[in-house]
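> no sequence on hand, only this structure:
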């Protein structure tokens, strides 16, 4: 007998003694009716900790480096649990919360990360606790209907029509992948059914397929083409105008070239809110070209979908003509990651993501009209992310969300005016959404592009190291630039002005240091 078990007193009926385990009761950590009070205390403690930390955050980042933080993790033995939730939260405070990047801070101006609204956080608590899986009705019940109603609401806002449908996804990358999967299958079926090409097989069609998108579209378009077996070379990069929007004339020329060369345009991907510039491609003109050529039109509105609830809704005119649309609620709807969807004009095209498994979604379930969302999705097990948006709309309303997005668009306009009037900086384009791309121009260095690159790279790194602000970076025409992605309604023009001063100060200090002077002198010579 194990030393961790002992017999009870002999039962009165003379049966064998029943061993009683002295092992720890691991079920004490399960979320169930027996541990409701433990759950209440634990969640309350977490909320108190996060709220306390949030109230003390005075800058978006501490500036800690990976090399400085890694030893903390190396010293943690994951095979030796702490046991006490309070001790575990103390440790979490030290290794994560203390040095986290806080998107809610008004001087976080980096990537497409938004501060989140409280109604969505309420949803997160429910989602994690109940842990529904949205793949089948018998794992989610009402959760399925909430997601379906939100899909309908979004397609109505997009104007896709009565036959529209869609499904929630993990993010814009997955949404774009699924959209291009549907475009590939629809195009392949059409090509194989064309009597003019009766001798073609699937092997003949795939190498001819092409995806046309702007030169500043999201990298997930190229990645999706590779994952779909088309290769990166299947993506045709269409030139943009000075506002960084796809040029319809250039698209028409590429479509014509594809036809002449025996290639098959599989899809045109228009972007409603490019990652670098927030630019919106001319959707009506692109839709005209796609209709004329019979090509699938996908609109990547991962960033610009906030316009659906904005007073600037007209900027999305033409999106209603798309065959598929990507939306990321976790960008411009102020939702926690992840919350995204892919929407389609014709629900029948979602069949290209359908696979029936007898143990999950048998064919007979479809015949019995059981609403299994896995029939539409690339994922199987899937979080009930729709609940966050549902509670946001039920508590704040669409106008409340749209007002937040309009605030950051107004802020971007004010930020552009500051940059345009400041001789220290060069701004690339006037924003359509809330992104500002610019660079610091050291006095007398405008003719030395390598020096300008070095100064801007240094300024961004120095800002991150200080923790005073977080800004993003990108390349424009081969040269390094800085980028403000404005998604925080609490950020003010004063914050933007202060960060610009910090950028310039770091640039000047760099030039005054030996390394900077040496670089400047070598370039001058």
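That came through, no problem. Note that the coordinates shown come from a computational prediction; the quantities given were computed from them, not determined experimentally.

> contacts, neighbours, all on C-alpha from now
OK.

> hey, where'd the strands end up in this protein?
With strands called from DSSP state E, the chain shows them at 5-7, 19-21, 108-109, 165-169, 209-214, 235-238, 264-271, 296-301, 324-328, 340-344, 425-427, 435-440, 470-476, 479-485.

> can you redo those strands as JSON lines with mean neighbour count and distance to residue 449?
JSON lines is the format used below for the strands of the chain (neighbours: other CA atoms under 10 Å; distance: least, CA to CA, whole Å):
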{"stretch": "strand 5-7", "mean neighbour count": "13", "distance to residue 449": "76"}
{"stretch": "strand 19-21", "mean neighbour count": "13", "distance to residue 449": "73"}
{"stretch": "strand 108-109", "mean neighbour count": "28", "distance to residue 449": "25"}
{"stretch": "strand 165-169", "mean neighbour count": "26", "distance to residue 449": "42"}
{"stretch": "strand 209-214", "mean neighbour count": "23", "distance to residue 449": "26"}
{"stretch": "strand 235-238", "mean neighbour count": "21", "distance to residue 449": "26"}
{"stretch": "strand 264-271", "mean neighbour count": "26", "distance to residue 449": "30"}
{"stretch": "strand 296-301", "mean neighbour count": "27", "distance to residue 449": "33"}
{"stretch": "strand 324-328", "mean neighbour count": "30", "distance to residue 449": "36"}
{"stretch": "strand 340-344", "mean neighbour count": "27", "distance to residue 449": "40"}
{"stretch": "strand 425-427", "mean neighbour count": "18", "distance to residue 449": "13"}
{"stretch": "strand 435-440", "mean neighbour count": "26", "distance to residue 449": "11"}
{"stretch": "strand 470-476", "mean neighbour count": "19", "distance to residue 449": "12"}
{"stretch": "strand 479-485", "mean neighbour count": "22", "distance to residue 449": "8"}
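
> including distance to residue 281, could those go into CSV?
Formatted as CSV, the strands of the chain follow (distance: least, CA to CA, whole Å):
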stretch, distance to residue 281
strand 5-7, 71
strand 19-21, 67
strand 108-109, 24
strand 165-169, 23
strand 209-214, 8
strand 235-238, 11
strand 264-271, 6
strand 296-301, 9
strand 324-328, 14
strand 340-344, 19
strand 425-427, 20
strand 435-440, 15
strand 470-476, 18
strand 479-485, 19
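
> pasting the second one now:
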């Protein structure tokens, strides 16, 4: 009786645990085919970027799905149960009229690589958990540093995205400063006595993760000093110099500038060459948040906008933005790998000193994470399958459509475009008429109505405290016709909200 029960359980285990051998391979193939068929069915049936259900409707549809059974269900039964409430209620970022956030349509090689990543389940923290994967990541990092034009001293690591990469940049900038200024090792001794005097400069349009990182690193948000921007939403280097000198004259300690290459709203690029000169002259660390703008590394027509990027001490790049990879897929790069020692901790079971002596590479030394995914495989498969020429053309195409969108909005009488010559692929604008006292509230309602109806997914943001609308054009399949139709929808929605009379 007991033996039968154990055998029965063992047979059930075989159904769910991914195994080697003929039976394991066949079970894997059948179940992945079933999932692929279900997703393909949903994609065939989808003609909107969002189905248009309300928050309450989606919550109610999900309740039955969230009941967890004691007994196993068939995969087909589970997929059919989830199809409507989860798959159909998702945002379809690959739709041509999904143009809200820095949330790209994933390329098929990257999606298929995700299947391999999940099946192999490599953990990137030690070589014996990821023998081939370790060297795939290492060589791909070398390729990216060469593409950036970094020197041979450069290094880097894959991250979850820009926020983690910015955190690492601020962490190493802080610790390198404390080491050079006071011969103080934060890693072992904690923050130095004068840490409250330390300051970081960044654009007033910088990503929130800069301030968030500095607060988490114990310096407090007050340590982040915003630098005014010019009419192009770029950090003013003269203002940066003035602020650095003012801080120093007040006995404070500026130690880094966090520049932005592609701001979230405007896609603006801070003057990297000028800021690199400032940092060199003042002895500051230059970190560049190029999570968005770094995508231009493969551009045929706009690569020149990255001039000076190679002079950064560290930088953030996100491949899940303009390299069209499934989330998550970011990279942190460092001009001089010697600073990675400020992260290193030896754990006997992961990266013992004997391994280092034997030349074994354990990537945990490079990261603030321990367990990490084999995300480098997605990038490798994409680069090899598609080639850099095609990828660069896709990036340039999104820029072309963004420029068209800005010019088309400018032609229409009731739109004001904030960045009429887009630096990247975002366009910020507002629908307004002379009769409207609160255009911000109208634009908020337009964005919500379009989303709730599923007709178009666009973003909203604040400019001088007023709600504006934003196109974020990351889909190379989005056409000028798609843009025209979305602008038409905005006008129709505005007229409907205002009482049905054209304004």
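Nice, I can see it. Computed from a predicted model, the values in this text were never measured in an experiment.

> just give the TM-score of the two.
Once superposed, chain against chain, the TM-score is 0.95 (TM-score structural alignment, normalised by the length of structure 2); 492 aligned residues with a CA RMSD of 1.9 Å.

> related to what we said a few turns ago, quick one: closest of the strands of structure 1 to residue 406 of structure 1.
Shortest distance between residue 406 of structure 1 and the strands of structure 1, using CA to CA, is found for strand 435-440: 13.2 Å.

> nearest to residue 56 of structure 1, out of the strands of structure 1?
For residue 56 of structure 1, the closest of those is strand 108-109, at 15.7 Å, according to CA to CA.

> so which of the strands of structure 1 gets nearest residue 509 of structure 1?
Closest of the strands of structure 1 to residue 509 of structure 1 is strand 435-440, at 13.0 Å (criterion: CA to CA).

> quick check: the longest helix seen in structure 2 aligns to which part of structure 1?
Longest helix in structure 2, counting residues (DSSP state H): helix 376-411. The alignment of helix 376-411 of structure 2 onto structure 1 (TM-score structural alignment) covers residues 386-421.

> now do residue 379 of structure 2 against residue 333 of structure 2, distance only.
As judged by CA to CA, to the nearest Å, residue 379 of structure 2 and residue 333 of structure 2 stand 16 Å apart.

> residue 500 of structure 2 now?
Residue 500 of structure 2 is 53 Å from residue 333 of structure 2, where distance means CA to CA.

> quick one: the helices in the stretch 101-250 of structure 1, in order.
Here the stretch 101-250 of structure 1 has its helices, by DSSP state H, counting those that start in this stretch, at 118-130, 137-140, 142-158, 172-193, 202-205, 220-227, 248-260.

> winner for burial among the ones you listed?
Mean neighbour count (mean count of other CA atoms under 10 Å) peaks for helix 172-193 among the helices of the stretch 101-250 of structure 1, with a mean of 21.

> name the helices or strands packed onto that helix?
helix 202-205, helix 220-227, strand 264-271, strand 296-301, strand 324-328, strand 340-344 (3 or more CA pairs under 8 Å, 6 or more residues apart in numbering; DSSP states H and E).

> with structure 2 overlaid, how far apart is the last one on average?
Read it as strand 340-344 of structure 1. Here the mean offset of strand 340-344 of structure 1 against structure 2 after fitting is 0.4 Å, by mean CA distance after the TM-score superposition for structure 1.

> what range in structure 2 matches that strand?
For strand 340-344 of structure 1, the aligned range in structure 2 is residues 330-334, judged by TM-score structural alignment.

> and the contacts of that stretch?
The contact list for stretch 330-334 of structure 2 (CA atoms under 8 Å, 6 or more residues apart in numbering) reads 145, 154-162, 165-166, 168-169, 291, 313-320.

> at 6 Å instead, please
Residues from elsewhere that reach stretch 330-334 of structure 2 (CA atoms under 6 Å, 6 or more residues apart in numbering): 154-161, 165, 313-319.

> list just the nearest of these to residue 97 of structure 2.
Nearest to residue 97 of structure 2 among those, counting by CA to CA, is residue 319 at 21.5 Å.

> trace that closest one over to structure 1, please.
So, by TM-score structural alignment, residue 319 of structure 2 is matched to residue 329.

> its match contacts residue 339, correct?
Yes: the pair residue 329 of structure 1 and residue 339 qualifies as a contact (CA atoms under 6 Å) at a distance of 5.3 Å.

> show me what residue 52 of structure 2 lines up with in structure 1.
If you follow residue 52 of structure 2 across to structure 1 using TM-score structural alignment, you land on residue 63.

> correction: the previous question concerned residue 270 of structure 2.
Structural correspondence for residue 270 of structure 2 with respect to structure 1 (TM-score structural alignment): residue 281.

> distance check, the closest residue to its match other than its chain neighbours against residue 53 of structure 1.
Spatial nearest neighbour of residue 281 of structure 1, excluding adjacent residues (CA to CA, 6 or more residues apart in numbering): residue 245 at 4.7 Å. As judged by CA to CA, residue 245 of structure 1 and residue 53 of structure 1 stand 42 Å apart.

> likewise for residue 469 of structure 1?
Distance of residue 469 of structure 1 to residue 53 of structure 1, computed by CA to CA: 18 Å.

> tell me which of the two has more neighbours.
The neighbour count for residue 469 of structure 1 versus residue 53, taken as other CA atoms under 10 Å, is higher for residue 469 (27 against 13).

> ok, the more buried one - contacts?
Counting by CA under 6 Å, 6+ apart, residue 469 of structure 1 makes contact with 107-108, 463.

> need those in TSV with distance to residue 306 of structure 1, can you?
Formatted as TSV, these follow (distance: CA to CA, whole Å):
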residue	distance to residue 306 of structure 1
107	21
108	20
463	29
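
> which of those residues sits closest to residue 30 of structure 1?
Closest approach to residue 30 of structure 1 among the contacts of residue 469 of structure 1 (CA to CA): residue 108, at 37.4 Å.

> that closest one corresponds to which position in structure 2?
Under the alignment by TM-score structural alignment, residue 108 of structure 1 pairs with residue 98 in structure 2.

> again with residue 489 of structure 1
Residue 489 of structure 1 maps onto residue 476 in structure 2, by TM-score structural alignment.

> with residue 105 of structure 2 as the reference, measure out to that match.
Here the criterion is CA to CA. By it, residue 476 of structure 2 lies 9 Å from residue 105 of structure 2.

> repeat for residue 244 of structure 2
Taking CA to CA as the criterion, residue 244 of structure 2 is separated from residue 105 of structure 2 by 41 Å.
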